[in-house]
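> attaching a predicted model along with its sequence, questions to come.
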Amino acid sequence: MTIRVLLVDDQEMVRAALRSVIDRRDGLAVVGEAADGGGAVAEAARLRPDVVVMDVRMPGVNGVEATRRLLAGWPPEGPPPPRVLVLTTFDLDEYVHAALRAGASGFLLKNSPVDQLEHAIRVVAGGEAMLAPSVTHRLLKAFTATPGAFAPPPGPAGRLDRLTDREREVLALVARGLSNLQIAEALGLTETTVKSRVNRVLTRLDLANRVQAALLAHEEGLV
C-alpha cells in the first residue's frame, strides 16, 4: 500500500527536492504541497494524506501551530488523522517541545541522509515515533533538567491507574524507545498484539502518539 505524503515548506526549492527524493522511493508518493501552516491544514483536510512532512519556521502559521490545528480539528468520522513528521534545523528547541505537545509523531533534521527521511516517513506512517538521535538526546537532557516542562497537556491525577499491569509494561518499553517488534520479543507477544495494546494505552491516557506516551511515562516516574 502506498504511503501518501503532503509536503509543507515555505521554500519551493526545498519542496521540489523533497518531492524528487520521496517519489523515487517504492511505496511512497507525494500527493500535495503547501507553502505555510494554514495551507497545510487546508490541504490535509482535502487530500487526507498518511503523513505530513512539516517545516517548523514558516511565515504566518508556523509548523507547530499547524500541527496543533490539524490534529485537534480532525473530524472523528472517516480516516484517522495523518502523522506529522516535523523537519527542523534544531536551533529552535522550544519549537520541538511545543510540537511534541501538539501531537507530532517525529522529528528529523533537514541535513539528515536521504535514507533516514524515507525510514522516518515509513516509521511514523506505521504509528510509531521517529526522533533524530541528537533530538532525542537534547530532549531527554532538557526533560531531566526541567521535569514536567515538556510533558503532554496535564490530565487527571493518577492517569496510569487506568492501565493494566501489562499495559504499564508496554508503556515503559515504549518510553525506552523500543519498536513494536522489539516489545513483542521482550514480552513474548505477537507484534499485532503489541500494536493493539499500544493503541489502547494511548486511548486510555488521552494521548496523540508514542512520543507523548514516552514523555508521560518519564513524568510519572514509570521509567
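Noted; the coordinates are in hand.

> okay, CA-based contacts and neighbour counts for the rest of this
Noted.

> distance of the residue found closest to Pro147 once you drop the neighbours it is linked to in the chain relative to Tyr95?
Closest residue to Pro147 apart from its sequence neighbours, by CA to CA, 6 or more residues apart in numbering: Glu219 at 6.7 Å. Distance of Glu219 to Tyr95, computed by CA to CA, to the nearest Å: 20 Å.

> did I read that right, Val5 in a strand?
Yes - counting by DSSP: H, G, I helix; E, B strand; the rest coil, Val5 falls inside a strand.

> so who does it touch?
Leu28, Ala29, Val30, Val31, Gly32, Pro49, Asp50, Val51, Val52, Val53 (CA atoms under 8 Å, 6 or more residues apart in numbering).

> neighbours of the residue nearest to Pro147, how many?
Close neighbours of Glu219, defined as other CA atoms under 10 Å, add up to 18.

> how about the strands in the protein?
With DSSP state E as the criterion, the chain has strands at 3-8, 28-34, 51-55, 83-88, 106-109, 130-131.

> if we can go back for a sec, Throw the contacts of Val5 into JSON lines and include distance to Pro79, thanks.
Below are the contacts of Val5 laid out as JSON lines (distance: CA to CA, whole Å):
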{"residue": "Leu28", "distance to Pro79": "18"}
{"residue": "Ala29", "distance to Pro79": "18"}
{"residue": "Val30", "distance to Pro79": "18"}
{"residue": "Val31", "distance to Pro79": "16"}
{"residue": "Gly32", "distance to Pro79": "18"}
{"residue": "Pro49", "distance to Pro79": "10"}
{"residue": "Asp50", "distance to Pro79": "9"}
{"residue": "Val51", "distance to Pro79": "13"}
{"residue": "Val52", "distance to Pro79": "15"}
{"residue": "Val53", "distance to Pro79": "18"}
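
> below is an additional structure, to be compared with the one above:
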Amino acid sequence: MTAPVRVVIADDQRMVREALHATLSRRADVGVIGEAGDGEQAVRSAVELRPDVVLMDVRMPVMTGVEATARILGEWPHPSPAPHILMLTTFDLDEYVHAALRAGATGFILKNASTEQLAGAIHDLAAGHAALSPSVTRRLVATVATLPPPPPPARADDDPSIEALTPREREVLLLVATGLSNRQIARRLGVSESSVKSSINRAMGRLNVSNRVQAALLVRGTPTLAVDGDARV
C-alpha cells in the first residue's frame, strides 16, 4: 500500500484548519501531520515536520502565504527536497495567482473546491505535477495569449510538436485550455475521467511539459488550433 501524502495545513482561521483536518483525515491516502495559524508558523512547521505538501492560505497574519512560500522554498535547510506548496484561497485574483507562482508554489486551488478536487491536487503536487483550478488555468491562458509571441527556436527539434498528438489528445488539450476540469471534459466527450487524465498525461509526455497548464499554453499558442467553447481538431 502506498504511504499517505504527508500534509501541513496553514490557515489563520481555526475553523477552516479544523474542517480541512477533519476532511482530509478521513482519507487513507492523505495524512495531516501539522497545522499553522500564520505564515511564520507555516515556515517553522514545514522545516520541522518536512511534509510532502503544505496547504497554504494566501492571506495570513505575521507573514502572508506568498511570503511564507518564498521563505520555505528559498531557504530550505535540509538535503531532502522542500515540500510542494498548494495555495488555498477564497480569492480568484490574478495578483495572488501570479505572486504565488513566482514564489514557487506549484498549485493553486479555491476553497470552494470539492474534497476530491483538493485531494487530487495534493496527490498531483506530491507526484511532481502542477495543480491549478480550472478558473486559474483559464485566466493564465488568457493572460499569456495577450503577450507577444516568443522568438522561434534555434532548431526545429527544440519546438514541441503539436503534430505528435493524437486527435483525441488535441481535443482534450483544447478543452483544458478553456479551463474545463477533467470531470467536465469527460462529460463533454462522453468518456471516463481516467481516460481524460490518461490523454492529458500522454500529451504532456509527447510535448515534453510537466503540467496541464504548460500543455494548454502550447495549444493556445498554436494558430491552427482554435481555442473557444468548442474543441476542433
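Ah, there it is. This one's a predicted model, so the numbers in the text were calculated from it and none came from an experiment.

> let me see the TM-score of these two.
Comparison of the two superposed chains (TM-score structural alignment, normalised by the length of the first structure) gives a TM-score of 0.70, and 192 aligned residues with a CA RMSD of 3.7 Å.

> and stretch 32-48 of the first structure, what's buried?
By neighbour count on 16 or more other CA atoms under 10 Å, the buried set for stretch 32-48 of the first structure is 32-38, 40-41, 43-45, 48.

> no no, stretch 187-198 of the first structure
Within stretch 187-198 of the first structure, the residues that count as buried by 16+ other CA under 10 Å are Glu191, Val194, Lys195, Arg197, Val198.

> residues contacting the second one?
Listed by CA under 8 Å, 6+ apart, the contact set of Val194 of the first structure reads Val170, Asn180, Leu181, Ile183, Ala184.

> report how many residues lie close to Gly67 of the second structure.
Actually, residue 67 of the second structure is Glu rather than Gly. Residues near Glu67 of the second structure, counting by other CA under 10 Å: 18.

> so it sits against Ala42, correct?
No - assessed by CA atoms under 8 Å, Glu67 of the second structure is found out of contact with Ala42, at 10.4 Å.

> quick one, helices of the second structure?
14-25, 39-49, 65-74, 94-103, 115-126, 134-145, 167-177, 182-189, 193-207, 212-220 (DSSP state H).

> what sits up against the fourth one?
Going back to what we said before, that points to helix 94-103 of the second structure. With CA under 8 Å, 6+ apart, helix 94-103 of the second structure has contacts from Val58, Val66, Glu67, Thr69, Ala70, Leu73, Met87, Gly107, Phe108, Val136, Arg139.

> nearest residue to the middle of the second structure?
With distances taken as CA atoms, centre = their mean, Ala131 lies nearest the centre of the second structure, 1.5 Å away.

> ok, it touching Gly107?
Yes - checked against CA under 8 Å, the pair Ala131 of the second structure and Gly107 is within contact range at 4.4 Å.

> what sits in contact with each of those two?
Shared contacts of Ala131 of the second structure and Gly107 (CA under 8 Å, 6+ apart): Leu86, Ala121, Leu125.

> how about the contacts made by the first one?
In other words, Leu86 of the second structure. Counting by CA under 8 Å, 6+ apart, Leu86 of the second structure has contacts 53-56, 105-109, 121-122, 125, 131.

> which of these tops the neighbour count?
Val54 (32 neighbours).

> tell me the spacing between that residue and Gly221 of the second structure.
For Val54 of the second structure, the distance to Gly221 of the second structure - CA to CA - is 32 Å.

> same check on Asp92 of the second structure?
The spacing between Asp92 of the second structure and Gly221 of the second structure, counted by CA to CA, is 24 Å.
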